[in-house]
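Q: whatever this is, show me its structure:
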Amino acid sequence: VTNLDREHLDHYGSMERINESFLEFINKIPFYGVAVLCADDDRLASLFPHVVKRYYTYGLRERDGVVPDFLATDIVLKQWGADFRAHFRGKNLGPFRLTVPGIHNVSNALVAIAIGTEMDVPVDLIRKGLAAFTGVERRFHLRGDAGGIMVVDDY
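A: Below you'll find the model as predicted:
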């Protein structure tokens, strides 16, 4: 779960009901599953004490002295990607490189690292997979560059 926001307020009627629904969803995870929850989202983090199922947190920063299970540090954002170091419960997993832009993609990469780790995928394979990922069609897709002008398709 990446965040809890006001989307679908028309359906749920209130933020309280949205929070309850997400908590109910998370707490229905089967015994063999695990939730991966963003520690950077204040609303979502407020639900952590009420989660009864197994979960990992991920994030880009410490929060009130609490370090997320999966943490990105030494983040360097580039025009078409990012470099960062990933950590799992204090263990340095090493450097990672993304070829998709934006700090949100560093956060998304932490989710992939968490899921891969949970499924016992070797860290080197996770690293290679993330480095090879070029994004999805029509989401900040570079179509061309001519005379210093970039044409980007981002529906």
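Q: C-alpha only now, for contacts and for neighbours.
A: Fine.
Q: next, the contact list for I75, please.
A: A82, D83, F84, R85 (C-alpha atoms under 8 Å, 6 or more residues apart in numbering).
Q: let me know the helix or strand that it is in.
A: In this structure, I75 sits in strand 70-78 according to DSSP states H and E.
Q: then L125?
A: Following DSSP H and E, the helix or strand that holds L125 is helix 123-132.
Q: same deal with D145?
A: Using DSSP H and E, D145 falls in strand 141-146.
Q: which helix runs longest in this protein?
A: Longest helix of the chain, by residue count under DSSP state H: helix 103-118.
Q: buried residues, it. List them.
A: Going by neighbour count (16 or more other C-alpha atoms under 10 Å), the buried part of helix 103-118 is I103, N105, V106, S107, A109, L110, V111, A112, I113, A114, I115.
Q: D145: neighbouring residues, count only.
A: If you count neighbours by other C-alpha atoms under 10 Å, D145 ends up with 10.
Q: residues near the nearest residue to it once chain neighbours are set aside, how many?
A: Distances taken as C-alpha to C-alpha, 6 or more residues apart in numbering put V151 closest to D145, at 6.2 Å, once the chain neighbours are dropped. The number of residues packed near V151 is 13, by other C-alpha under 10 Å.
Q: V151: what secondary structure?
A: Classification of V151 by DSSP: H, G, I helix; E, B strand; the rest coil places it in strand.
Q: list the contacts for V111?
A: Going by C-alpha under 8 Å, 6+ apart, V111 touches V36, Y58.
Q: quick one on the thing from earlier: by neighbour count, sort out the buried ones in the contacts of I75.
A: For the contacts of I75, a burial check counting by 16+ other C-alpha under 10 Å picks out A82, D83, F84, R85.
Q: second chain to compare with the first, below:
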Amino acid sequence: MNYWLMKSEPEVYGITHLQQDRQTIWDGVRNYQARNFLRQMQPGDLAFFYHSNTNPPGIVGLMLVVKTDIADPTQFDSSSEYYDPKSTPENPRWQTVLVEFVESFSQPISLTILKEKFSSEDLLVVKQGNRLSVMPVADVVAQKILTMKNL
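A: You can find the predicted model right below:
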């Protein structure tokens, strides 16, 4: 099992949305490095749900990767802000995953706390200027985050 961190703005799609929906595809990722991380995910992997562009930003819950290698449907929708005219159903450029709600943390683990506990080499989200919406989390770091959720 691998661990990941996936960012979303709570007003766009937050942990409460996922809790209500139970499952969702993680669509709209349009960064090649983040897409490549999505391609590496496997069913059974766990992902930390991170609220970005909010005050304070931080990890707010946990989700399970249920299905992988899904063509992101927004790339084919000409009315979507994520439409990609170079992408075709026969040769999609953007893949995504299906995730399922696992839990919402009683208290968010803020970016400030994450910066106190981890270096940018340990956890990419604390690196200044990092704008990736999907990133891997090392097992040892993930285990530490999981113990922090109960503090």
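Q: just give the TM-score of the two.
A: With the length set by TM-score structural alignment, normalised by the length of the second structure, the two chains reach a TM-score of 0.26; 66 aligned residues with a C-alpha RMSD of 4.7 Å.
Q: give me the secondary structure label for K115 of the second structure.
A: helix.
Q: right, and T96 of the second structure touches L38 too?
A: Yes - contact criterion C-alpha atoms under 8 Å: T96 of the second structure and L38 qualify, at 5.9 Å.
Q: which residues are common contacts for these two?
A: T68.
Q: packing partners of the helix holding L125 of the first structure?
A: For helix 123-132 of the first structure, the helices and strands in contact under the criterion 3 or more C-alpha pairs under 8 Å, 6 or more residues apart in numbering; DSSP states H and E are strand 91-98, helix 103-118.
Q: again, only using 6 Å
A: With contacts taken as 3 or more C-alpha pairs under 6 Å, 6 or more residues apart in numbering; DSSP states H and E, helix 123-132 of the first structure sits against strand 91-98.
Q: what angle do the strand it packs on and helix 103-118 make?
A: Interaxial angle of strand 91-98 of the first structure relative to helix 103-118 (axes from the mean of the first three to the mean of the last three C-alpha atoms, to 10 degrees): 130 degrees.
Q: for strand 91-98 of the first structure, which outside residues touch it?
A: Under the contact criterion C-alpha atoms under 6 Å, 6 or more residues apart in numbering, strand 91-98 of the first structure has outside partners G81, A82, D83, F84, R85, A86, H87, R127, A131.
Q: now it against strand 70-78, angle please.
A: 30 degrees.
Q: list the buried residues of strand 91-98 of the first structure.
A: Across strand 91-98 of the first structure, burial judged by 16+ other C-alpha under 10 Å covers L93, F96, R97, L98.
Q: still on that earlier bit, tell me which entries of the contacts of strand 91-98 of the first structure lie within helices.
A: Going by DSSP H, the helices hold R127, A131 from the contacts of strand 91-98 of the first structure.
Q: if we can go back for a sec, farthest pair in the buried residues of strand 91-98 of the first structure?
A: Using C-alpha to C-alpha, the two most remote members of the buried residues of strand 91-98 of the first structure are L93 and L98, lying 15.1 Å apart.
Q: flag every buried residue along the longest strand seen in the second structure.
A: Counting residues, the longest strand in the second structure under DSSP state E turns out to be strand 95-110. Neighbour counts over strand 95-110 of the second structure (16+ other C-alpha under 10 Å) mark 95-105, 108-110 as buried.
Q: distance to Y3 of the second structure for these - can I get that in JSON lines?
A: Converted to JSON lines, the buried residues of strand 95-110 of the second structure look like this (distance: C-alpha to C-alpha, whole Å):
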{"residue": "Q95", "distance to Y3 of the second structure": "18"}
{"residue": "T96", "distance to Y3 of the second structure": "16"}
{"residue": "V97", "distance to Y3 of the second structure": "14"}
{"residue": "L98", "distance to Y3 of the second structure": "15"}
{"residue": "V99", "distance to Y3 of the second structure": "13"}
{"residue": "E100", "distance to Y3 of the second structure": "14"}
{"residue": "F101", "distance to Y3 of the second structure": "15"}
{"residue": "V102", "distance to Y3 of the second structure": "14"}
{"residue": "E103", "distance to Y3 of the second structure": "15"}
{"residue": "S104", "distance to Y3 of the second structure": "16"}
{"residue": "F105", "distance to Y3 of the second structure": "17"}
{"residue": "P108", "distance to Y3 of the second structure": "18"}
{"residue": "I109", "distance to Y3 of the second structure": "16"}
{"residue": "S110", "distance to Y3 of the second structure": "18"}
